[in-house]
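Asker: Whatever this is, show me its structure:
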Amino acid sequence: MEALLAAGCDGITLFGTTGEGAEFSLEDRTKTLEAVIAAGIPAGRLVVSIGALSLPDVVALASHATRQGVHGVLLMPPCVYRGGITEDATFRYFAAVIDRVALSALRLYLYHFPDICGVPITPQVVRRLDERYPGMIAGVKDSGGDLDFTMDLLRRFSHLSIFTGSEIHLPELIAAGARGTICGLANVMPRLMRAMMDEATAFDRRALLPLIFAGDAILSRRPFIPSAKAVVADWLDDAEWRRVIPPMPDIAMLERQHIVADFRAWDAGLPEPWRSIAAVPTTTNVVDLKRA
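Answerer: Coordinates of the predicted model:
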């Protein structure tokens, strides 16, 4: 994690979707957060994803992370009931979490990812929560992949931190006032992602997208999470990093070797300041990149 921060990542999101966070137990997640902070990672540079099926578990994770002094917590609606969930029910879910946590220091990022959970977080829900709990709704992470939807959030909620999970939209969104990205690719190409974030104009940022797409295309030959873990395992020379949690599929050895070799070649072809493999051992947790 220190290396990721040194490579330009402004923070780390623990137990997000790329890190298979929802598959870990409450005890695993609380102990890991404590260990990360004890190892010297500043709590203020951490966002903790607290998604779980049990409301008491969500509340416990939110309370624990908030008391540890993290920057914020990230929560999407649970994914059990994918149909018929109304805006009012979604509002009541988040309201129940906030009321039960009952900590004024809580900073909640709403996680819009309907492809995973099946329940959208609409602007109306964001508005109601922001009005009911002023100062506690820190922002939105939008992984819906709809540029118009994200732009609408930016127009409506300029006082909130809006992050995208879609790297393809970053050039336009940064120009429109988005805070940045919380994304999986920054785990394996942090220097290139940092370079794009630091470009002065949307035109200059778009010029780097083909390089990012080329690296992503290699990882996307197979499911992204085990592909990213294979790259990390190779960098660290530690096969334990290849492990995935059921039902996440593994990758056959020959396919994995080709992915790793091709990704190494892609990275080596980048300008030296943008290369990440040699200098930056990394982690499979989602990374939070935002503007300085």
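Asker: Please make it C-alpha for all contacts and neighbour counts, starting now.
Answerer: Will do.
Asker: Which positions in stretch 154-172 come out as buried?
Answerer: Buried residues in stretch 154-172, counted by 16 or more other C-alpha atoms under 10 Å: 154, 157, 160-172.
Asker: before we go on, could you also do this sequence so I can check it against the first one:
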Amino acid sequence: MTNDVLEGVWPAVTLPFSDTLALDEARLAEHCAWVVESGCEGVVVNGSLGEYEALTDGERAAVVETAVAEIGADRVIPGVAGKSAAEARRWTDHAADLGVPAVMCLPPTSHAPTGAEVIAHYTTVAEVGLPIIAYNNPWSTRIDLTPDILASVASDVKLVVGVKEFSQDVRRVMHILDLMPEFQVICGCDDVLVESVMMGARGWIAGFANAFPEQSVALYDRSSAGDIEGARALYAEMLPILRWDADPRFVQAIKLGQELAGRYGGPTRLPRLPLDDEDVTQIRYDTERALSAGLGPADS
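Answerer: Predicted structure coming up:
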């Protein structure tokens, strides 16, 4: 890590479930180790890709503890989303006890909160004392953390130091940085990675890095180095599959991508259902295209 709370590529890891839909902690540990060994900086656990809403409290705690035990606390950022501020703070307390460097937190998910309620929510979570990456996902929450709202939150809650930006509007990167030059904007949507980094995003909480971490790291590195030609060439091969990260079936798509890459993906828990044959065919084609993308000697 640098002074930024998160830099480089951090997969939001999927969770391996057995055929009976039991959490497989051994496979989770192995997966976390593999993506780090493949060049990723660390992992984000208990995000939307990690199906946190389908977990029991015991499973959700075990996910964080398993990742920390396998790759070290400094490489793990837990999602602490909760319907209430008390719930989000409870998960932040758990994260702090394990020694992680920061947490990722949605606004309250119980209702469409006012701006003042968003600030109150993050104020409560910040009482634990850990840096907070706000998570803007207007597609699955009831509020859009616009640049103006983020600026108000960061002004009142100093420990909110960055945002995982998933609005899919790359214009926001520079807007946020115009308002808060020291704030860290982190790309949270795979299919706007290159544009976001070139506009000033510093970090990528990635989905398909679960399937092909080496290609993902190469794409991020080329983008952050300003290698427009190299980034564009690799992006052209990866973009068709990366677009699935913005689809409601992204969890199933990424787990299938893992299987196609020779990794264990496994099933999803309800309410997510298996993909239909047409989607499987398309994801197979898109994944194979990304996996065959050429990496130069400096990137492999």
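Asker: TM-score for these two?
Answerer: After superposition, the two chains reach a TM-score (TM-score structural alignment, normalised by the length of the first structure) of 0.79; 264 aligned residues with a C-alpha RMSD of 2.8 Å.
Asker: what's the closest of the buried residues of stretch 154-172 of the first structure to Arg127 of the first structure?
Answerer: Arg127 of the first structure has its nearest neighbour among those in Phe157, at 8.3 Å by C-alpha to C-alpha.
Asker: Map the closest one onto the second structure.
Answerer: Phe157 of the first structure maps onto Met180 of the second structure when the alignment is built from TM-score structural alignment.
Asker: Show the contacting residues for its match.
Answerer: The contact partners of Met180 of the second structure, by C-alpha atoms under 8 Å, 6 or more residues apart in numbering, come to Ala151.
Asker: at 10 Å instead, please
Answerer: Met180 of the second structure makes contact with 147, 150-151, 154-155, 161-162, 174 under the criterion C-alpha atoms under 10 Å, 6 or more residues apart in numbering.
Asker: In helices, which of the buried residues of stretch 154-172 of the first structure fall?
Answerer: If you go by DSSP state H, those have 154, 170-172 in helices.
Asker: what separates Asp279 of the second structure from Leu239 of the second structure, distance-wise?
Answerer: Taking C-alpha to C-alpha, to the nearest Å as the measure, Asp279 of the second structure falls 16 Å from Leu239 of the second structure.
Asker: try Thr268 of the second structure
Answerer: Thr268 of the second structure is 24 Å from Leu239 of the second structure, where distance means C-alpha to C-alpha.
Asker: neighbour count winner among those two?
Answerer: Higher neighbour count among Thr268 of the second structure and Leu239: Thr268, with 22 against 19, using other C-alpha atoms under 10 Å.
Asker: Trace that one over to the first structure, please.
Answerer: Counting by TM-score structural alignment, the partner of Thr268 of the second structure is Val244.
Asker: same check, this time on Gly50 of the second structure
Answerer: Aligned partner of Gly50 of the second structure by TM-score structural alignment: Gly19.
Asker: Its match reaches Trp241, doesn't it?
Answerer: No: here Gly19 of the first structure does not reach Trp241: they are 11.1 Å apart, not a contact under C-alpha atoms under 10 Å.
Asker: ok, these two, which is more surrounded?
Answerer: Shown here are Gly19 of the first structure and Trp241; by other C-alpha under 10 Å, Gly19 has more neighbours (23 against 19).
Asker: secondary structure class for that one?
Answerer: Secondary structure, DSSP: H, G, I helix; E, B strand; the rest coil: Gly19 of the first structure is coil.
Asker: repeat for Pro78 of the second structure
Answerer: Strictly by three-state DSSP, Pro78 of the second structure counts as strand.
Asker: How much space separates the residue mapped onto it from the first structure from Tyr111 of the first structure?
Answerer: Mapped onto the first structure by TM-score structural alignment, Pro78 of the second structure lines up with Val48. Counting by C-alpha to C-alpha, the gap from Val48 of the first structure to Tyr111 of the first structure is 12 Å.
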